[in-house]
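S.K.: build the 3D model from these lines:
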Amino acid sequence: MERIRITRLRGDARLPTRKHPEDAGLDLYAVERVEIPPHEFGIVPTGIGVQIPAGFVGLLKPKGRSNHLLGAGVVDAGYQGEILVKVANPTNERLVFEAGDAVGQLLILPILTPQVEEVSPEEFNQNTTARGASGGIVEQKRRQSVG
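M.R.: Below you'll find the predicted structure:
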């Protein structure tokens, strides 16, 4: 994929950019002022639409210097609406985005979309691994409850 098709759904929208040609993510910008109270979520509109090709997915990620978190960060191929960025403000201060402020970044990655096949637990566990079934979460939870 050499190009990605992007449209301005609002005339005042800023197109995504890369600060450096080698950067993985395209910076996304707020199209209007949005205030997010401490410890709450808000939606920041970008005013743009992106055509993600089949076989790819767009992932919304925070910028490295950001103190906020992003949620609902998957843009599927075929989605034709505005890119809206769900922002979580984990701080004790009001978070303000002005029009033109960078909100996050869009990564476009190839994906696999295998069919789902249900199998029995016995068939599922035929090939055991050293990692087992806990994935570390059960052990971590056990340690937290003891301490």
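S.K.: switch to C-alpha atoms for all contacts and neighbour counts from now on
M.R.: Will do.
S.K.: could you say what helices and strands the longest helix along the chain packs with?
M.R.: Secondary structure assigned by DSSP state H gives helix 137-146 as the longest helix of the chain. Under the contact criterion of 3 or more Cα pairs under 8 Å, 6 or more residues apart in numbering; DSSP states H and E, helix 137-146 touches no helix or strand at all.
S.K.: next one: that helix to chain centre, how far?
M.R.: Distance of helix 137-146 from the chain centroid (Cα atoms, centre = their mean, to the nearest Å) equals 28 Å.
S.K.: buried set for it?
M.R.: By neighbour count on 16 or more other Cα atoms under 10 Å, the buried set for helix 137-146 is empty.
S.K.: could you also give me the structure for this second sequence? I'd like to compare it with the first:
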Amino acid sequence: MYDDPTAPSSTLQIRLEDGVPLPHRAHDGDAGLDLTSSEDLVIPAGGRALVDTGTAVALPPGTVGLVCPRSGLASRHGVTVLNGPGIVDAGYRGPIRVALHNTDLTEPFTLHRGDRIAQLVIVPFLAPVLQQVDELDETDRAAAGFGSSGGFGTAPSKEG
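M.R.: Predicted coordinates for the structure are as follows:
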């Protein structure tokens, strides 16, 4: 396996609604645990739905769960996680629900109980102490924002 002995915890406690499958990785070493729908429903064309997974977790302290879209669902059906990634905080113990958006403007999308709808990726995070200052340190980029690295296409050469 790929367990990291330096990780905050190698055990994830999971509570499941009756009949809901245990989240799992499709392939050994995958980052995402597949989450499934615990209900049947139809997401209208261009619409959205808050879908229950019937899954609750006790994330280890110092981690966050990121509810991410499934690439196949997005590329084949135009269905994605609306607020992707969604955040599951370590102190939350309720059911994970996924805000799905059907981007197809003509076809509704039908979900069945047990369909894989999202992935849960668990990562460590920093919770720094906040310090208000009058000035920030200088960098080469400074305040240059959207589009500051150039337009679409091949990256500019550093040589000239």
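S.K.: what's near enough to touch the residue mapped onto A99 of structure 2 from structure 1?
M.R.: Using TM-score structural alignment as the criterion, A99 of structure 2 maps onto K86 of structure 1. K86 of structure 1 is in contact with F41, G42, I43, V44, L70, G71, A72, G73, counting by Cα atoms under 8 Å, 6 or more residues apart in numbering.
S.K.: run through the residues that contact whichever residue in structure 2 pairs up with the second one.
M.R.: Residue correspondence to structure 2 (TM-score structural alignment): G42 of structure 1 is matched to A49. Remark: with contacts taken as Cα under 8 Å, 6+ apart, A49 of structure 2 is in contact with I43, V98, A99, L100, H101.
S.K.: out of these, grab the one that's most surrounded.
M.R.: Using other Cα atoms under 10 Å as the neighbour criterion, V98 leads the contacts of A49 of structure 2 with 27 neighbours.
S.K.: in structure 2, what stretch matches the longest strand anywhere in structure 1?
M.R.: Ranked by number of residues, the top strand in structure 1 under DSSP state E is strand 102-110. Using TM-score structural alignment, strand 102-110 of structure 1 corresponds to residues 116-124 of structure 2.
S.K.: okay, buried residues for the matching stretch please.
M.R.: R116, I117, A118, Q119, L120, V121, I122.
S.K.: can you tell me how far the last one sits from V98 of structure 2?
M.R.: Spatial separation of I122 of structure 2 from V98 of structure 2 under the definition Cα to Cα, to the nearest Å is 16 Å.
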